[in-house]
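In: only geometry, no sequence info:
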């Protein structure tokens, strides 16, 4: 981690729990330090289950030489977050609970971990044909803007929009979890390493050289099995 005197993540997490949540019923250490992906700027993601907490909250602080993000829940409030994460297809809390290392447990963590594992295994809900059609339209619209744009600043941000829309489309039509920011690429790699490489290379080439064709070809490749680009005849909200 680049700091010789920095104590280990697990030691720091144990001390944090003892100092701030000594009476909690369960605690986990999750995030990049658990996955072996920690960087110089990584923090500790700690999930707390405490029956005395009236409502869930999240807090950021620095202690024991670490930046720490703590996610505090009582023994039922986490279920609301599980539900919301599943509905938006971004399983942040279920993933943290599933991958997390148990630091404290008074007999509750196995069942909560099992609940998270089952949600992750089931995947997000299948998109309806109407949803797929709507997403095709908005991807097609962004692609047309991208192709026709001659302003470098504007086309960069149109490309960003396309990357988000296309990654979501690929993952959701295959009933896979989506992500935001760095989790876009991670989710694509979990789905299909070859496609993820193709995706990154197409957008990287555009950002480096301004060449649009690899991105355009990629988007057309993704849309083709669902009928290709969509404009004519699309309607939204018409009675």
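Out: Okay, I see it. A quick note: this is a predicted structure, and the numbers were derived from the prediction, not measured.
In: Every contact and neighbour count from this point should use C-alpha atoms.
Out: Noted.
In: Tell me the buried residues in the strand or helix carrying residue 190?
Out: Per DSSP states H and E, residue 190 falls inside helix 182-191. Neighbour counts over helix 182-191 (16 or more other CA atoms under 10 Å) mark 184, 185, 187, 188, 191 as buried.
In: Just give me the residue closest to the centre of this structure.
Out: When the chain is reduced to its mean C-alpha position, the nearest residue by CA atoms, centre = their mean turns out to be residue 179, at 2.8 Å.
In: List the contacts of it.
Out: Contacts of residue 179 were listed using CA atoms under 8 Å, 6 or more residues apart in numbering, and they are 90, 186, 187.
In: for residue 231, same thing?
Out: Taking CA under 8 Å, 6+ apart as the criterion, residue 231 is in contact with 137, 140, 141.
In: Number of residues surrounding the nearest residue to the first one once chain neighbours are set aside?
Out: Spelled out, it's residue 137. The shortest distance from residue 137 to any non-neighbouring residue, by CA to CA, 6 or more residues apart in numbering, is to residue 230 (5.0 Å). Taking other CA atoms under 10 Å as the criterion, the count of residues near residue 230 is 18.
In: Report the separation between residue 230 and residue 9.
Out: 50 Å (CA to CA, to the nearest Å).
In: Check the offset of the helix holding residue 190 from the chain's centre.
Out: The chain centroid and the centroid of helix 182-191 are separated by 8 Å under CA atoms, centre = their mean, to the nearest Å.
In: Residues contacting it, please?
Out: Applying CA under 8 Å, 6+ apart, the set of residues contacting helix 182-191 from outside is 164, 167, 171, 176, 177, 178, 179, 195, 196, 197, 200.
In: ok, and here's another one to check against it:
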């Protein structure tokens, strides 16, 4: 019989972080969707003399992801998540189950997290949007030309990611990776985001790129359409790879 995950989290916190200012349990466990194999996502706010970091441990057979931070560290992580347009830690605090709340510390952290989430991620700079348009157009051209099934699958992933990035930015919506990408897409735009996901699935199942290409072109239509000739980019400061923003 597996131990109750919330009880397990409480015991771990009492053992590892007896002086924690705030502890919240997030993820599928807090949402009531946990399975026997689900890991535990625990954010721990500690005193200013501690160190901010992340650690993965296994306790009583269950994986636990520990996100440990001081007040200053939490502010820095929130800022980094906003800049990355992900809002990961903010979502953890905003949707969590509070396990420890010393003098209202958990509530204050949640208030900051919710304020960030309400504000939304920063809009991409016009030059970056233009580069992403060019990259998606290039990837769609590659998708149309791809005869090799493995290349087609690889390019389809590029198309999905690039189109998702543009669509989420268009809506000033938070992005995500892995399982969070489809969740964010559907939350932001059920029609267009759903079409991208269905098109990608259809290609993976049948090899037919048409629905995915059509869905990506609809996204491009929101941001100025396909971009090929006329695109120009000048590198300023750090010069990155010529593949940045392109489909190769």
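Out: Thanks, I have it. Since we're looking at a predicted model, the values are computed, not measured.
In: Need the TM-score from the superposition.
Out: Structural agreement between the two chains, given as a TM-score (TM-score structural alignment, normalised by the length of the first structure), stands at 0.93; 235 aligned residues with a CA RMSD of 1.5 Å.
In: I'd like to know which of the contacts of helix 182-191 of the first structure are buried.
Out: Neighbour-count burial (16+ other CA under 10 Å) is assigned, among these, to 164, 167, 171, 176, 177, 178, 179, 196.
In: Just tell me the aligned range of whichever helix in the second structure runs longest in the first structure.
Out: The single longest helix within the second structure, with elements called by DSSP state H, is helix 149-170. Using TM-score structural alignment, helix 149-170 of the second structure lines up with residues 152-173 of the first structure.
In: Quick one: map residue 16 of the first structure onto the second structure.
Out: If you follow residue 16 of the first structure across to the second structure using TM-score structural alignment, you land on residue 12.
In: Contacts only, for that match.
Out: When contacts are counted by CA under 8 Å, 6+ apart, residue 12 of the second structure touches residue 59.
In: Quick check: the helix or strand hosting it compared with the first structure, mean distance?
Out: Element membership for residue 12 of the second structure, per DSSP H and E: helix 5-16. Helix 5-16 of the second structure differs from its equivalent in the first structure by a mean of 0.8 Å after superposition (mean CA distance after the TM-score superposition for the first structure).
In: What's the first helix or strand after that helix?
Out: Scanning onward from helix 5-16 of the second structure (DSSP H and E), the first element met is strand 22-26.
In: helix or strand right after that next one?
Out: helix 27-31.
In: and residue 204 of the second structure, what pairs with it in the first structure?
Out: With TM-score structural alignment as the criterion, residue 204 of the second structure lines up with residue 207 in the first structure.
In: And for residue 179 of the second structure?
Out: Using TM-score structural alignment, residue 179 of the second structure sits opposite residue 182 in the first structure.
In: same thing with residue 233 of the second structure?
Out: Counting by TM-score structural alignment, residue 233 of the second structure corresponds to residue 236 in the first structure.
In: With residue 200 of the first structure as the reference, measure out to that match.
Out: Going from residue 236 of the first structure to residue 200 of the first structure by CA to CA gives 32 Å.
In: And the alignment partner in the second structure of residue 112 of the first structure, how close does it get to residue 31 of the second structure?
Out: Residue pairing (TM-score structural alignment): residue 112 of the first structure is matched to residue 109 of the second structure. Distance of residue 109 of the second structure to residue 31 of the second structure, computed by CA to CA: 19 Å.
In: The first structure: helices as residue ranges?
Out: Across the first structure, reading from the start of the chain, the helices by DSSP H fall at 9-20, 32-35, 77-88, 92-99, 109-122, 129-148, 152-173, 182-191, 193-209, 213-223.
In: The residue nearest to residue 68 of the first structure when sequence neighbours are not counted: what's it in contact with?
Out: Using CA to CA, 6+ apart and skipping residues adjacent in sequence, the residue nearest residue 68 of the first structure is residue 44, 4.7 Å away. Under the criterion of CA under 8 Å, 6+ apart, the contact partners of residue 44 of the first structure comprise 9, 13, 29, 30, 31, 33, 66, 67, 68, 69.
In: Cool, thanks, talk later.
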